[in-house]
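coordinates for the following, if possible.
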Amino acid sequence: MPIQTIFRLAEIEPQQWDALLTAPQPFLRHAFLSSLEDSRSVGDGTGWQPQHRLLVDVTGAPQAALPLYRKSHSYGEYVFDWAWADACHRAGIGYYPKLLCAVPFSPVTGARLLGNVESAAHMLDQLTGELAERGESSLHVNFTEADADALLRGRDGWLERVGCQFHWHNRGYRDFQDFLDALTSRKRKQLRKEREQVAGLGIAFEWREGRQVSEAEWDFVYGCYANTYHVRGQTPYLTRAFFSLLAERMPQAIRLVLAKRGATPVAMAFSLVDGQELYGRYWGCLAEFDRLHFETCFYQGIDQAIAAGLQRFDAGAQGEHKLIRGFEPVITRSWHYLAHPGLRAAVADFLLQERQGVLAYAQSARQALPYRQA
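Predicted coordinates:
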């Protein structure tokens, strides 16, 4: 069956792409990825050049796919290989461009080999054989799920890298108080005090689905989102148009909480949802309020997950501060094929040592969880 490369997701019908997905997670859907492209959040001038791979049958129907990007930098990936690129630069070896199979700006574990996973893995094999011809140093597959791990583990030349995130798990809690009752007394008092501090500021919260958000409110959301980058002297990854396009194409998956003081919004947290999980993605505020970040990003999300009967809450990639608030360590995986044999050997040695450290860290973090012991 022929393999095709498409440079815009608009070249394939949404229902054809989405038919390759086996889970309801929103990040791989045509609506999400095409919104990134059509809003110019990825594409020319961004360092993220879409080059999606498709395996099609004789009728032209896709049987397998890879969400693939040609990268000229390592921003927005959340699996950090800057040191590898620096080592290449010092050794006179080109590291960019490289190929990345992932969802831009989304450190969320999920499907990366779409449709028939074995066929998708064979497309990876073809790509690794073409790296030198294409002038690319490497191929990376970030935040993989078990099917991809099983196919890539032991595959010639592929290196496994582990990381650690913190996710909240719903153990059948009736409400937030029921969750608090599962914590030790000291941590329970801390969380309750933090919530009371925010309430004492006169701040209330409103939850919206995508269809309930006005364009003026999206302006506010984008202003908050962009401000989190501007205060660090950085350029936001997403454009303003992305939020409107996503609200038009995938409104049912959007969950937005607005923090308001009176009638005036002061902060927001933007999330996506599927049938089992809430994914906290973006946060921002236009004024500083003590403890507002914890309430808006964590406690409101826990409230929402309990009310909706969701099983997990992934509040983002960063932060040990999640640990004392009941978010548990979760191991993530990514896979890396480096064409240069010397670089591959050096990175393999580094990853072996890093793996031991990450697993030990995750085990240690479990000992610091605030839950009462049975």
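
CA atoms for contacts and neighbours, from now on please.
Fine.

all helices for the stretch 101-250 of the chain, in order.
117-134, 146-152, 176-180, 185-200, 215-230, 240-249 (DSSP state H, counting those that start in this stretch).

of these, which is nearest Q318?
Smallest distance to Q318 across the helices of the stretch 101-250 of the chain (C-alpha to C-alpha): 14.2 Å, for helix 215-230.

buried residues in that closest one?
Buried positions in helix 215-230, judged by neighbour count with 16 or more other C-alpha atoms under 10 Å: 218, 220-228.

kindly report the same for stretch 288-308.
Neighbour counts over stretch 288-308 (16+ other C-alpha under 10 Å) mark 292-306 as buried.

endpoints of it, how far apart?
30 Å (C-alpha to C-alpha, to the nearest Å).

and that stretch, how far from the chain's centre?
Taking C-alpha atoms, centre = their mean, to the nearest Å, the mean C-alpha location of stretch 288-308 is offset from the chain mean by 19 Å.

what of stretch 3-22?
With C-alpha atoms, centre = their mean, you get 20 Å for stretch 3-22.

second chain to compare with the first, below:
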Amino acid sequence: MSGLSIRVLKTIAEIAAAEWDACAGDDNPFVAHAFLNALEQAGCVTPRQGWQPTHLVAANDSGAVLGCMPLYFKGHSQGEYIFDHGWAEAYERAGGRYYPKLLCAVPFSPVTGPRLLCHPDADAQAVRAALLGGALALAERHGISSLHLNFLTPEENDFAVAQGLLPRLGEQFHWHNDGYGDFEDFLAALASRKRKAIKRERREAAAPGIEILRLSGNDLTPAHWDAFYDFYMDTGSRKWGRPYLNRDFFTRLHETMADKILLVMARRNGQWIAGAWNMLGSDTLFGRNWGCIEHHPFLHFECCYYQAIEHAIEHGLARVEAGAQGEHKLARGYLPAPIHSAHWIADPGFRRAVANYLNEERDHMLGLIEALDAHSPFRQTEAAPETE
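Alright, predicted model coming up:
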């Protein structure tokens, strides 16, 4: 791209945080230099673990940074939440080599946000074209099978598709703030049966004398993180088999992004027993991980969903994104929302096969979202007000 040059970073520490963040903006904490750097410096993202940082930076003739792209050579498909394991198996059965591949994403974070980061004073289309062109050139130079851009914003997805990448549609469950004054105001918008169920769940979650605190900024201490990390490791080891994050990562996150963190912690008889880690954007609360060392009915729903909704209402946030999967979120006010990714496949035959698969998957996903919408927990607008 005329007037823009692309350079490759082996670590994000090779660029000043101010330069990266001027392009990333303040809306989404996951693309902040501090978050990505904490993953690398803590050793959660390393070549040995199958994550080779290969970030791209676009600069003008004067050397001013106008765009950035979080990019990785990947030796596997773990920690991505956009699943292409089947593609890899099919391609390798046919004699191809799927890995390494190139991935533009935030490691271990199923969160929609900008991926082709542009300085607000730059020509966004030109910067995006330069970054995407640089990634494609890198893929072709190294004979890479594919390039994947995960959890794109709708605008970036449209751009990538216009450049010839294959679109993929998925779904998550998000809660939207319809101008609620408080949690009771939100409950009043629900169908009577759903409203009663949530009230019962909240009562039972607190029934064993459990106290719940929401902690952020200066209220967070290393002791809170020690407890949460125990929860994270216990749940992760049982559910996923191999937790991705280590204790050093949370220390670094606390030191650099405490004001972007919301930790919901539950304790009983003075002992911490469960917790949920969230990140705060400019208008969104992002739910990330949950863990516990004691099991109590509905405590998971209270810490992860209801406390998040209360915090969003109290602080005027527009929505809560509750992470990957989980149709059980629907009954608790979280509605299906589309998520987008875009994919470049080098081999023409394999590209056609993937394109056909994605077309069929898209039809299925649209039908699923429509079916889930039909089971919304909210009262129909034309219905008369309900009584308890």
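
between the helices of the stretch 101-250 of structure 1, which one is closest to V108 of structure 1.
Per C-alpha to C-alpha, nearest to V108 of structure 1 of the helices of the stretch 101-250 of structure 1: helix 146-152, 13.5 Å.

which part of structure 2 matches the closest one?
With TM-score structural alignment applied, helix 146-152 of structure 1 matches the range 154-160 in structure 2.

what do you get for stretch 286-299 of structure 1?
Aligned by TM-score structural alignment, stretch 286-299 of structure 1 falls on residues 293-306 of structure 2.

pull up the distance across that stretch, start to finish.
Start-to-end span of stretch 293-306 of structure 2 (C-alpha to C-alpha) is 20 Å.

run through who's touching that stretch.
201-202, 204-206, 212, 230-231, 234, 264-266, 273-276, 287, 290, 322, 329, 332 (C-alpha atoms under 8 Å, 6 or more residues apart in numbering).

quick one on the thing from earlier: out of the helices of the stretch 101-250 of structure 1, flag the one nearest A111 of structure 1.
Closest approach to A111 of structure 1 among the helices of the stretch 101-250 of structure 1 (C-alpha to C-alpha): helix 146-152, 7.6 Å.

against which helices or strands is the closest one packed?
Using 3 or more C-alpha pairs under 8 Å, 6 or more residues apart in numbering; DSSP states H and E, the elements in contact with helix 146-152 of structure 1 are helix 117-134.

the helix it packs on vs structure 2, average offset?
For helix 117-134 of structure 1, the mean deviation from structure 2 after alignment is 2.8 Å (mean C-alpha distance after the TM-score superposition for structure 1).

now do the buried residues in that helix.
For helix 117-134 of structure 1, by 16+ other C-alpha under 10 Å, it's 117, 119-121, 123-124, 127-128, 131.

can you redo the helices of the stretch 101-250 of structure 1 as TSV with distance to G94 of structure 1?
Shown next, in TSV, are these (distance: least, C-alpha to C-alpha, whole Å):
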stretch	distance to G94 of structure 1
helix 117-134	11
helix 146-152	25
helix 176-180	51
helix 185-200	49
helix 215-230	29
helix 240-249	32
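
closest to S334 of structure 1 out of the ones you listed?
helix 146-152 (8.3 Å).

quick check: the closest one compared with structure 2, mean distance?
Mean deviation of helix 146-152 of structure 1 from its aligned counterpart in structure 2 after superposition (mean C-alpha distance after the TM-score superposition for structure 1): 2.0 Å.

list the buried ones in that helix?
148-149, 152.

now it, how far from the centre of its chain.
Worked out by C-alpha atoms, centre = their mean, helix 146-152 of structure 1 lies 19 Å from the chain centre.

look up the closest residue to the residue nearest the centre of structure 2, ignoring the ones flanking it.
In structure 2, the centroid-proximal residue (C-alpha atoms, centre = their mean) is V111; its distance is 1.7 Å. Spatial nearest neighbour of V111 of structure 2, excluding adjacent residues (C-alpha to C-alpha, 6 or more residues apart in numbering): F151 at 6.2 Å.

surely the one you found meets P110?
Yes. Applying C-alpha atoms under 8 Å, one finds F151 of structure 2 in contact with P110, separated by 6.9 Å.
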